[in-house]
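> The following comprises the amino acid sequence and a computationally predicted model.
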Amino acid sequence: ILTNHDTQSIGDLCIAAGAGCAMLRRLLSSPSTSTSTYAIFPLRRILSAAAPHISPNPSGFAVEEYLVDTCGLTRPQALKASKKLSHLRSPTKPDAVLAFLAGLGLSGADAAAVVVKDPKFLCAKVDKTLAPVVAGLAGLGLSRPEIARLVSVAHCYFRTRPIVSKTHYYLPLFGSLDNFLRALQRSPCLLSSDLGKVIKPNVVFLRECGLSDCDIVKVCIPVPRMLTTDPERVRAMVACAERLGVPRGAGMFRPALQAVAFLSEEKIAAKVDYLKNTFRWSDAQVSIALCKAPFILKKSKESLKRRSEFLFSEVGLEPVYIAHRPIFLSLSLEGRVRPRYYVLKFLKENGLVDRDLSFHTAVNRPEKFFVEKFICPHKEAAPHLAEDYAIACKGEVPTKTKNGPRKLVTAYGTT
């Protein structure tokens, strides 16, 4: 229930809000009106209707409008970013930052992308932060366009001084700026992780495992967390790869390490059981397959199931044959394995190749070799073979499959 003191206070607020609230005050203070009549209305609703709109930025600088009109952000992007820039009182700093980015060669769209990822980039001090960073990177031999590319990927880490020393370390390790940026796009944590306690110990250990810097880069571009994770966990990954039967220094050690990276023991055991059941492998056979192609651990169950059905039902292969040739499980079923099988089957059925020619040989060869060996020599006898193969490699069904087999033209007529 509102007391006389409450109604008087509300009335004072309404007067402060402007003449438009005078009516509400009169209603609340009128002696002919019972205060209990108005007690049923939410007090918050009355006050919010009466209170004047107050800009979140007392200075009058409309941050959200600036982000839309000057930075090129969409309205939803600007609304989200403005929450981190509510302290800005003028466009002075943002204008200086945008001019600096333009001087590096970033387009308006590139600058907008930086702001979306890191709105506080607009608050960076050009003279004390950004300019010294650019000078340090230039001292490493990076050109202004290269530095601009780094800005677009590094975002918030670009406005910290350690980026110079870390880039100095990573460039020789990754071999090129392109490789470094590819890894950085996947894991910006490369610029936040501790070089001395995490990155360098991991690199040293991987080298001790027999990996060259080139091998380390091949592992870390797709899985850059291999460098930024706790060194003890990296050691556990190496031990897991060795338990698959792939020792350090072996040719397949790098793919094995990449395959088990960040997979738990439980998930690896479950995938091994699935492989054994799906391909009818014994313990020895699944070990053979994993030693030759550890990356099949990364294949989805659905993908493995489709391959097993094709290789067993259509091709008629035996489990032991597949175990010793797991390349069948790593190559694209629709884009390579299936189309080449149908070409080989067609050629064998029409006496154009030796019937004992290995399916593995046909599948394992590079595309150029396969076309030159199995397609080009038969242009006259099978003029549509190249076209049908190209269609099949796209995952489509050739006309001959839809409407029956095309007639084979031979030197002795049509069969």
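Nice, thanks for sending it over. Residues are numbered from 1 along each chain as shown.

> Could you use CA atoms for every contact and neighbour count after this?
Fine.

> ranges for the strands of this protein?
409-410, 413-414 (DSSP state E).

> Deepest-packed of those strands, please.
Most buried of these by mean neighbour count (mean count of other CA atoms under 10 Å) is strand 409-410; its value is a mean of 15.

> circling back to that earlier point, turn the strands of the chain into CSV, columns for distance to residue 29.
Output for the strands of the chain, formatted as CSV (distance: least, CA to CA, whole Å):
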stretch, distance to residue 29
strand 409-410, 104
strand 413-414, 107
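
> Compare those and give me the one nearest residue 201.
Among the strands of the chain, strand 409-410 comes nearest to residue 201, with 65.6 Å by CA to CA.

> quick one: the helices in the stretch 251-400 of the chain?
253-260, 265-279, 283-292, 301-309, 319-324, 327-330, 338-349, 359-364, 367-370, 385-393, 399-402 (DSSP state H, counting those that start in this stretch).

> got the buried residues for the longest one?
Read it as helix 265-279. Buried residues in helix 265-279, counting neighbours by 16 or more other CA atoms under 10 Å, are found at 268, 271, 272, 274, 275, 276, 278, 279.

> quick one: that helix to helix 283-292, angle?
Relative orientation of helix 265-279 versus helix 283-292 (axes from the mean of the first three to the mean of the last three CA atoms, to 10 degrees): 110 degrees.

> Next one for the comparison:
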Amino acid sequence: MHARQIKYLPSLQNEQVEWGRVIVMIIIILLLPPFIGLPITIANIANKKNASKTQYYTFFVCIALYFSAINATKVPSGDQIQYLVAYQNVPKLGFLKSLIYIYGADFYSNVSKTTISGEFMNGVYNYIGYYLTLGYYPLFAVLLTFVDYMLIFLGLYQFCRSLRKPHIPIVCGAITISFFYLFFNYTLQIQKQFLAQSIMMYVLGNYAYHGRMYKKDWIIAICAVFTHAATLLFIPFLLFKPLHRPLSKNGLIMMGIVFAVMVISGPQMASSVTSDSNSALTYGVNRLAQSETNNDTQESALVLSQILVIALPMAVIIGRKLWIERKTLSNSNAFMLNITMLLLLTIAAMFKQPLAQYRYFMMLLAFMPFIYPFAFNNINKRDKLLKIIAVVMIIWFYYQFEKIVWTYAAEWEIIVKSPLLLIADNYYTY
């Protein structure tokens, strides 16, 4: 099995999704209270031994809609206000200026600005999204959140198809990431980064499964980079072919050392080539050059409990698989483990760049459902663990919900009110 591309669900690749059935289920879930609709949604897929592509997609869409509806009730605050104002400015600014003023306040502080933002895709999303949602911001929040979750779900679906008996990893993985409160509460707060990473997770899942980048994958990856510059980190992973296979011990050591040195010295190297220009093409380099001084004391400190609960288990799993069991890995397995290892090294090496370090740490969250299936080689033990994690995440989400620093609908409302009512009731007051 060493260094082979193994695909356990090839039959689903060309299967057509029955969108009529998906739409019927969407309508039912939108109308039912979540305490009825959610159990139906989960039970409908969890008990399937040979789930179809249609059933997986239905599950993904219904789960994504539920969390999108909750986000529709979020009262804008902090960074989100900038994104809200940029959205509201669309009719006033038009398309081109929407690419320049991706932050709302910028328009009022610098009306003569002419340089297109290095993350101009956010202006594209605002412009298209404004007219798709008829200027109703809660509906835009729904659309944005829905895209976030669906892209990760689809990337996970593709990747897990290369695992043995992938059904539980797919279902429990989607539940784990969607109900993880820490992931959820940042989807609108730092929406550029989370949208960009969701786009990139879709690309990574596709590349891991297929073993190659298609033209559409490159286009999508480029969209991710121009959505948030931090995703530029993943482009070398897609270009460096050896990462798509298990590395030798010497290869792992050399790769780790070289990569860590590059991350540590990155700001100095970027400073030597950067310029005063802040064009779309130089934006990422300028951000890297400023990363050691661009700190936010409110966001830039890693939390020890999060390191122990999120990073440490992933590091243990990855270390065991890549160091001890590397000869048992398929190419798809090795690729996802390799890039997660490099992401962990990036975070560790950014000790002089606390804000960037924290932002990259947040990226680890989306990798959890991709890495947890490697905790056990035994399928029964693996599936039991994934089910336990999924159940814990559901319980923890509702336990933590009213402790989230941002304001949403009351907890009883997100349990009792149908998603349609959550979207229709205008909770935001900005």
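Structure received. Given the structure is predicted, the values throughout are model-derived calculations rather than measurements.

> Any chance you could compute the TM-score here?
The TM-score (TM-score structural alignment, normalised by the length of structure 1) is 0.22; 135 aligned residues with a CA RMSD of 6.2 Å.

> Between the strands of structure 1, which one is closest to residue 288 of structure 1.
Within the strands of structure 1, the stretch nearest residue 288 of structure 1 is strand 409-410; the backing value is 43.5 Å (CA to CA).

> hang on, the earlier thing: most tightly surrounded among the helices of the stretch 251-400 of structure 1?
helix 253-260 (a mean of 24).

> Remind me what it packs against, helices and strands.
Using 3 or more CA pairs under 8 Å, 6 or more residues apart in numbering; DSSP states H and E, the elements in contact with helix 253-260 of structure 1 are helix 213-220, helix 231-243.

> Nearest to residue 343 of structure 1, out of the ones you listed?
Distances from residue 343 of structure 1 to each of those were compared by CA to CA, and the smallest falls on helix 213-220, at 34.2 Å.

> what does that closest one contact?
Helix 213-220 of structure 1 is contacted by residues 173-175, 179, 183, 203, 206-207, 226-227, 254-255, 257-258 when judged by CA atoms under 8 Å, 6 or more residues apart in numbering.

> excluding its backbone neighbours, what's nearest residue 65 of structure 1?
Spatial nearest neighbour of residue 65 of structure 1, chain neighbours left out: residue 78 (7.7 Å); criterion: CA to CA, 6 or more residues apart in numbering.

> who touches that neighbour in this structure?
Here residue 78 of structure 1 is in contact with 64, 65, 67, 68 (CA under 8 Å, 6+ apart).

> Let me see the ranges of the strands in the stretch 1-150 of structure 2.
Assigned by DSSP state E, counting those that start in this stretch, the stretch 1-150 of structure 2 shows no strands.

> Give me the neighbour count for residue 183 of structure 2.
Residues within reach of residue 183 of structure 2, counting by other CA atoms under 10 Å, total 17.

> wait, I meant residue 91 of structure 2
Per other CA under 10 Å, the neighbour tally for residue 91 of structure 2 reads 13.

> Okay, it and residue 191 of structure 2: tell me how far apart.
Residue 91 of structure 2 sits 21 Å away from residue 191 of structure 2, taking CA to CA, to the nearest Å as the criterion.

> how close does residue 169 of structure 1 get to residue 362 of structure 1?
On the measure of CA to CA, residue 169 of structure 1 and residue 362 of structure 1 end up 45 Å apart.

> scratch that, residue 139 of structure 1
Using CA to CA, residue 139 of structure 1 is found at 52 Å from residue 362 of structure 1.

> Over to residue 65 of structure 1?
Distance of residue 65 of structure 1 to residue 362 of structure 1, given as CA to CA: 62 Å.

> again, but for residue 117 of structure 1
As judged by CA to CA, residue 117 of structure 1 and residue 362 of structure 1 stand 48 Å apart.
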